[in-house]
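Peer 1: Fold the following for me, if possible:
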Amino acid sequence: MGKRKGLQNFLFFFGILPFFFWFFLRTIQAEEKKGDILYYTCTMHPSVKSKTPGKCPICSMDLVPVYASSFETKAEQKIPKETPEASPFFIPPERLQAIGVRTEEVQVRKLKLEIKAPAIVSINESKIYDINVKAGNGYIIKLYANYVGKHFSKGETLATILSQDWVQAQMDYIKAYRAWRRSLLVKKDNPILLDQQFYHIRARLRVWDLNEDQIRELEKYAWSMSVNDVRTAKGIRGTFELRSPIEGHIHEKNVYEGMYFTAGQSLLKIVGLQDVWILAELPEDQARYIAIGLPCQISFPALPEKTFEAKIDFIQPHFAEETRRLQVRVVLPNPHHILHPGMYADFKTTIDFGTRLAVAEDAVIPTGERYVVFLDHGGGHLEPKFVEIGDKIEGYYIVRGGVKEGDRVVSGANFLIDAEARVQGALKIWSSDHYPMKEKKDSGEKQEPQQMPPSHMHGIPHSHMHGMPGM
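Peer 2: Take a look at the predicted model:
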């Protein structure tokens, strides 16, 4: 029993001692690799720096050393990575033909971008008129504009108004008009003052929204009245007709027959349809090409035989938050009222980019932050080339750099060429810069693949796996 215990102590001592010795040597080597100590600092307060070890004056934690090797590592990390390299590679022409490779020349092309967007017909908001009585309160005796959408010609009667203030306004004007007419026949001491008084009363009468015909009719009646009629207000009516200022239809109705209203209250809204708005909405990527005055074409699914030429009249300053689209406006004349608000329309315009060097869209492969094309040198010799591209227009990218006119690029089966380029390592951007094999190749050492011993797998003896299924 004592011999066995002594044997165990012997094996433990000579088994553990080499391990501690190896750990000690590794620690010394690690300390040597760290380099010289630059200063001591606090992990919680990096602003604290000391030449000697000690305690942090802020939190009383032990200061830790900062080695020179830490700065060297940070400096190495700040070195920018090299520009991804590209090298030619070879694919047999028979294989290129089998996978359906197509090529195309980089050419200077005349590029035009056609922008299309859905649109809708809307009323011209600048042609909406509010109908009200500005000078006094009253009642609606008769309402002719008795439903929304009813059409009225200019000067047609909308309603008959009864107002007590209207009676007094007529009498003031009749007296002023008769005095002014008599002054033209008899020389007065101060005719200018009389004229001013008359025009002042005439301006007050216009507040009742009377047209010239109504004012002339009142003046004709005023001159035919006798002095007694003027004194008794004989023939003066307490009602007047409220007439439409434009040709249009009733857009909004806020009044009913017999209703009482106050001065300035909105009774009706009438809108003219002599011209209409076409409202189109463009996505963000197309809105940047649009400008006021840009020519455009408007067509209608309901009127396939008609296409209207117009210009952009207005661009909304903000995108719609719900749709992320920008609204543009076009004004179209509508003399025969064939365009009705709510109709669908199609907006189209063309942006001319002139002649630009361009490459086919199918020839460009994105690799993240950069773009690649494959140059075809003939005979199966291909070369990846990084290019700088601009806007995409009708299937072509504007070329800003990387290729020149006349270069032939692969424009079909590009992803198969991409896979072949990866296999042959033609593009360094697709190979890791941190592979251990690359470092050993640079040092001249040969990398042998590691193989597991035939008797073990993942640390489990092979003899213990005979009972497992499939073994």
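
Peer 1: use CA for all of it now, contacts and neighbours both
Peer 2: OK.

Peer 1: Do a quick rundown of the strands in the stretch 1-150 of the chain.
Peer 2: 37-41, 49-50, 64-67, 89-90, 102-105, 107-122, 128-131, 138-143 (DSSP state E, counting those that start in this stretch).

Peer 1: I'd like those strands as JSON lines, with distance to Ile298 and mean neighbour count appended.
Peer 2: JSON lines is the format used below for the strands of the stretch 1-150 of the chain (distance: least, Cα to Cα, whole Å; neighbours: other Cα atoms under 10 Å):
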{"stretch": "strand 37-41", "distance to Ile298": "73", "mean neighbour count": "19"}
{"stretch": "strand 49-50", "distance to Ile298": "73", "mean neighbour count": "18"}
{"stretch": "strand 64-67", "distance to Ile298": "72", "mean neighbour count": "18"}
{"stretch": "strand 89-90", "distance to Ile298": "52", "mean neighbour count": "16"}
{"stretch": "strand 102-105", "distance to Ile298": "36", "mean neighbour count": "17"}
{"stretch": "strand 107-122", "distance to Ile298": "9", "mean neighbour count": "17"}
{"stretch": "strand 128-131", "distance to Ile298": "24", "mean neighbour count": "18"}
{"stretch": "strand 138-143", "distance to Ile298": "39", "mean neighbour count": "19"}
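
Peer 1: here's the other one to compare against:
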Amino acid sequence: MELTLVKEIEAKGIPGRGPVQLTDQQAQLVNIKTVPVTKGPLDQTIRAVGQVVVNEEKTAALNSRVMGWVEKLYVDTTGAPVTKGQPLMALYSPDLYSAQQDYLIARRQGGSLKESARKRLELFGISDEQIAALEKTGTPTNTLDITAPLDGTVIEKKIQPAQMVQPGMPLYRIADLSEVWVQAEIYESELPFVKKDQKAVVKIPAYSGREWEGRVDFIYPFLEGKTRTNMVRLVLPNPEGMLKPEMYVNVEIKNDLGEELSVPSSAVFNTGKQQYLFVETDKGVFVPTLVELGPVVGDRQLIRSGVEAGDAVVVDGNFLLDSESQLKAAASGEPHAKVAEGAKEGQE
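Peer 2: So this is what the prediction gives:
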């Protein structure tokens, strides 16, 4: 079937493309379908897979500051809940014992020597409360209790009873799990729609029907090269402790785009150098028209310029139109095809 142009119309700045005019019968045979360009409110939901991790801002690592031996473990299991100030272990250290003696002697003498001796105790990790107890009793202790620096859960325990420890050796790692992070991978094309402090919803397959609300706390400043994704960090309250580190979750980030001009994605041709679609300017007259594209939202393509709301664009049969448009442009010998008015209708 030959598609014939019947009046002179110029394509809008698209090299190698010309306008095409069809009769009603031809348009029906090739299944041409048009829809209007719409302008209205658009909502977008970005869906991603994430993983629960501990909140690094609510995590503390306990390391030994002196050489010594583990005299006793008060908290001997990973996963045990602890409160701030709770004794975790008793450490025997000759260096600590000597430092306590030096402080008691310096305290009796007074002056700058006392401050220097107290500073040494603080550098060994002895708290103000423990120093006050030493001043009250006046007797150095053989062991020192290492206490929890915050309320939380023991997520790592690196020591055993009677074990020798060295300065810098890790002892415990404690995390407050009442608030956790979720790290989600967002596709590169969706990054323009993700902003800091944006609301997000987290769902867990194991807890059907439950949702947790959080917010975007941080967008990492680098991309994963192999997957072309960007890590986004969410912060979520976790008062019941149902969100557990290493748990996989589904993330939804909702975005209100406001009033936007859009067409179905199937309407757009993208050659890499130019983007265009076919607009029905008159009945049966289809003109290839350059457009400036915005991002894709679901099955809709946002349009920045080139068409207006209400313009009829082709969404079905446009590949045949594009082929005929190229043939007509080549036959005319002009980069922007023109068609002589009064040409006869094509025959099947």
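
Peer 1: Distance to Gln424 of the first structure added to the strands of the stretch 1-150 of the first structure, as TSV?
Peer 2: Below are these laid out as TSV (distance: least, Cα to Cα, whole Å):
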stretch	distance to Gln424 of the first structure
strand 37-41	47
strand 49-50	52
strand 64-67	43
strand 89-90	7
strand 102-105	21
strand 107-122	29
strand 128-131	72
strand 138-143	88
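
Peer 1: residues contacting the aligned residue in the first structure for Pro81 of the second structure?
Peer 2: Counting by TM-score structural alignment, Pro81 of the second structure corresponds to His151 in the first structure. Neighbouring residues of His151 of the first structure by Cα atoms under 8 Å, 6 or more residues apart in numbering: 247-250.

Peer 1: now Phe20 of the first structure
Peer 2: Phe20 of the first structure makes no contacts at all, as judged by Cα under 8 Å, 6+ apart.

Peer 1: compared with the first structure, how much does the host helix or strand of Leu88 of the second structure deviate?
Peer 2: Using DSSP states H and E, Leu88 of the second structure sits in strand 87-92. Compared with the first structure after fitting, strand 87-92 of the second structure deviates on average by 1.6 Å (mean Cα distance after the TM-score superposition for the first structure).

Peer 1: after that strand, next one along is what?
Peer 2: Following strand 87-92 of the second structure in sequence, per DSSP H and E, is helix 94-109.

Peer 1: Tell me what angle that following helix forms with strand 68-73.
Peer 2: 90 degrees (axes from the mean of the first three to the mean of the last three Cα atoms, to 10 degrees).

Peer 1: Contacts for the very next helix or strand once past helix 94-109 of the second structure, please.
Peer 2: Later in the chain than helix 94-109 of the second structure, the nearest helix or strand by DSSP H and E is helix 112-123. For helix 112-123 of the second structure, the surrounding residues in contact (Cα under 8 Å, 6+ apart) are 65, 96, 99-100, 102-103, 106-107, 128, 131.

Peer 1: Only the buried subset of those, as a PyMOL command please.
Peer 2: Selection of buried members from the contacts of helix 112-123 of the second structure for PyMOL, criterion 16 or more other Cα atoms under 10 Å:
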select buried, resi 65+96+99+100+102+103+106+107
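
Peer 1: neighbours around Gly225 of the second structure, how many?
Peer 2: For Gly225 of the second structure, the tally of surrounding residues (other Cα atoms under 10 Å) stands at 8.
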